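Engineer: no sequence for this one, just the structure:
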């Protein structure tokens, strides 16, 4: 895609996926308050700001309002998902001044499903794919996440179980197995009425990297998206994933940074 096309696709992504966001689970609530679209959810779900349309005069007040809202709900933390083209230009600095901590930046990427669905999907030798439909499959994914990313992800586990139970048509998850051992996993999230399916959680345990499994999981999900008539795949790519995705034909729409607010702990001497 050339720059003009990428900018048009990004504008469509902002409108459909961010500004007109839909809840990512049955218990989640998405609402627009002032110049902010946020999601709140009880339990272990994802809480955060998905979109904002602010300026120099309104930004600080809206940041304070969201901190107050999530704090009053008792949330231990929440995320403000900042995109580099969001206004005002110094929104990141304002978030840091309000106590948010930035996580590593991610590259917002997009690919055409019609092209990606043509990628070969023959698994590497010794690898089979298992479609995730139940708790046992989710637990296999969590084993991969722990090995690939070095962290436990109870929120993701809860969100996956919720969607498989309540909205199975909005998610497609898969695990790559080497015999009885899960070695890679990924999911695709879809929402009715949007032109985008999001690719999330793609990771491979270190000893199985470099064998084409990540590429296989992208191709597998692209074919599912093609069957559903979805024209674009979107990824918030890590530095490890970006070069692979670029080789597969994904274009760069910008950079996004998760800003995390964490409830202050009790004072200590």
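Structural biologist: Good, I have the coordinates. Bear in mind the structure is a predicted one, so any value in this text is a computation, not a measurement.

Engineer: From now on I want contacts and neighbour counts done on CA atoms only, so please keep to that.
Structural biologist: Fine.

Engineer: Run a quick neighbour tally on the residue nearest to residue 112 when sequence neighbours are not counted.
Structural biologist: In space, not counting the residues next to it along the chain, residue 112 is nearest to residue 232; the distance is 4.8 Å by Cα to Cα, 6 or more residues apart in numbering. The burial count assigned to residue 232 is 23, neighbours taken as other Cα atoms under 10 Å.

Engineer: can you check residue 95 too?
Structural biologist: Residues near residue 95, counting by other Cα under 10 Å: 21.

Engineer: Show me what whatever helix or strand it lives in is packed against.
Structural biologist: Element membership of residue 95 [criterion: DSSP states H and E] is helix 91-97. Helices and strands touching helix 91-97, as assessed by 3 or more Cα pairs under 8 Å, 6 or more residues apart in numbering; DSSP states H and E, comprise helix 59-72.

Engineer: by contact count, what packs against the helix it packs on?
Structural biologist: Using 3+ Cα pairs under 8 Å, 6+ apart, the elements in contact with helix 59-72 are helix 91-97.

Engineer: Show me where the stretch 101-250 of the chain has its strands.
Structural biologist: 101-102, 106-112, 127-132, 171-178, 181-190, 196-204, 232-237 (DSSP state E, counting those that start in this stretch).

Engineer: quick one: which of those strands is nearest residue 252?
Structural biologist: In this view, the strands of the stretch 101-250 of the chain are compared for proximity to residue 252 by Cα to Cα, and strand 106-112 is the closest at 4.5 Å.

Engineer: what's in contact with the closest one?
Structural biologist: Counting by Cα atoms under 8 Å, 6 or more residues apart in numbering, strand 106-112 makes contact with 231-239, 242, 249-257, all of which sit outside it.

Engineer: Pasting the second one now:
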């Protein structure tokens, strides 16, 4: 692939990323299939529902599929996220999810770009900041403290989830912190999706005093270089409204949107 044709990128995203389950599975995580859905249970922050497409389900049959997920997670007493995309069909799927008790969270934009040009760029951090790869629980807890300061809510599940992923397959992701002295000012991780050409970027929250100083951009570049070292060709991010303009300036292009629909028993 030598250009950034949106339809081609979206097709690659749909085919290679959307219907994947963790492999290997972290301890305590299980995967079930229900028709076109992949149902992931036992994650640290609840369940997760994904699919390549819904196989043409509409009307009562689709309502029944949704209702089965509600029953599963009601019985488990845990929340679940249905990851809805802007190009999903049928068009009334959001209405049907809401009718079943799912609540939409903040919409993000799926952006994709080529790894090679980003990997050819050196990350530039502000004076006094360094980037460091981490695996220790103490560092993961420091990331949680930073995230909780940024978002003003509990993020303990994040350290638990990353620790379980690292234990299951330490080669499947890299966690990177941006530090100023002893303070974690930002952090992000990159997953190298097995069997695909993709690396996916996550995290990126940054303390307010360190925003607009190039920290996030440096983290993206650093992780793109890691992806290039592992022969990944495409970089994908679920981008917030804050990060999307930065990523677009770095060469990534929007291909669709994604909205978490959350059911909480």
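Structural biologist: Nice, thanks for sending it over. All figures in this text were calculated on a predicted structure; none of them were measured in a lab.

Engineer: Work out the TM-score between the chains.
Structural biologist: Comparing the chains after superposition, counting by TM-score structural alignment, normalised by the length of structure 2, produces a TM-score of 0.92; 261 aligned residues with a Cα RMSD of 1.9 Å.

Engineer: Kindly reformat the strands of the stretch 101-250 of structure 1 as TSV containing distance to residue 35 of structure 1.
Structural biologist: Listed next are these as TSV, based on distance: least, Cα to Cα, whole Å:
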stretch	distance to residue 35 of structure 1
strand 101-102	21
strand 106-112	22
strand 127-132	37
strand 171-178	29
strand 181-190	25
strand 196-204	23
strand 232-237	23
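
Engineer: Of all those strands, which one comes closest to residue 39 of structure 1?
Structural biologist: Going through the strands of the stretch 101-250 of structure 1 one by one, with Cα to Cα as the measure, strand 181-190 comes closest at 16.3 Å.

Engineer: Which positions in that closest one come out as buried?
Structural biologist: In terms of neighbour count (16 or more other Cα atoms under 10 Å), strand 181-190 of structure 1 has its buried residues at 182, 183, 184, 185, 186, 187, 188, 189, 190.

Engineer: So the alignment partner in structure 2 of residue 66 of structure 1 versus residue 38 of structure 2, what's the distance?
Structural biologist: Aligned counterpart of residue 66 of structure 1 in structure 2: residue 69 (TM-score structural alignment). As defined by Cα to Cα, to the nearest Å, residue 69 of structure 2 lies at a distance of 11 Å from residue 38 of structure 2.

Engineer: for residue 173 of structure 2, same thing?
Structural biologist: As for residue 173 of structure 2, its distance to residue 38 of structure 2 is 22 Å (criterion: Cα to Cα).

Engineer: Now do the SS call for residue 262 of structure 2.
Structural biologist: For residue 262 of structure 2, the secondary structure call by DSSP: H, G, I helix; E, B strand; the rest coil comes out as strand.

Engineer: likewise residue 80 of structure 1?
Structural biologist: What three-state DSSP gives for residue 80 of structure 1 is strand.

Engineer: what number of residues lie near the corresponding residue of structure 2 for it?
Structural biologist: The criterion is TM-score structural alignment: under it, residue 80 of structure 1 has residue 82 as its aligned partner in structure 2. Residue crowding around residue 82 of structure 2 was assessed by other Cα under 10 Å; the count is 23.

Engineer: Residue 82 of structure 2 contacts residue 48, doesn't it?
Structural biologist: Yes. Using Cα atoms under 8 Å as the test, residue 82 of structure 2 is close enough to residue 48 to be in contact (6.2 Å).

Engineer: List the residues that are in contact with both of these two.
Structural biologist: Between them, residue 82 of structure 2 and residue 48 share no contacting residue under Cα under 8 Å, 6+ apart.

Engineer: Please pick the buried ones from the contacts of strand 106-112 of structure 1.
Structural biologist: 231-237, 242, 249-257.

Engineer: Report the separation between the residue nearest in space to the middle of structure 1 and residue 188 of structure 1.
Structural biologist: When Cα atoms, centre = their mean is applied to structure 1, the residue found nearest the centroid is residue 200 (5.1 Å). Per Cα to Cα, residue 200 of structure 1 is found 6 Å from residue 188 of structure 1.

Engineer: And residue 29 of structure 1, by the same measure?
Structural biologist: Per Cα to Cα, residue 29 of structure 1 is found 21 Å from residue 188 of structure 1.

Engineer: One more: residue 28 of structure 1?
Structural biologist: Taking Cα to Cα as the measure, residue 28 of structure 1 and residue 188 of structure 1 are separated by 19 Å.
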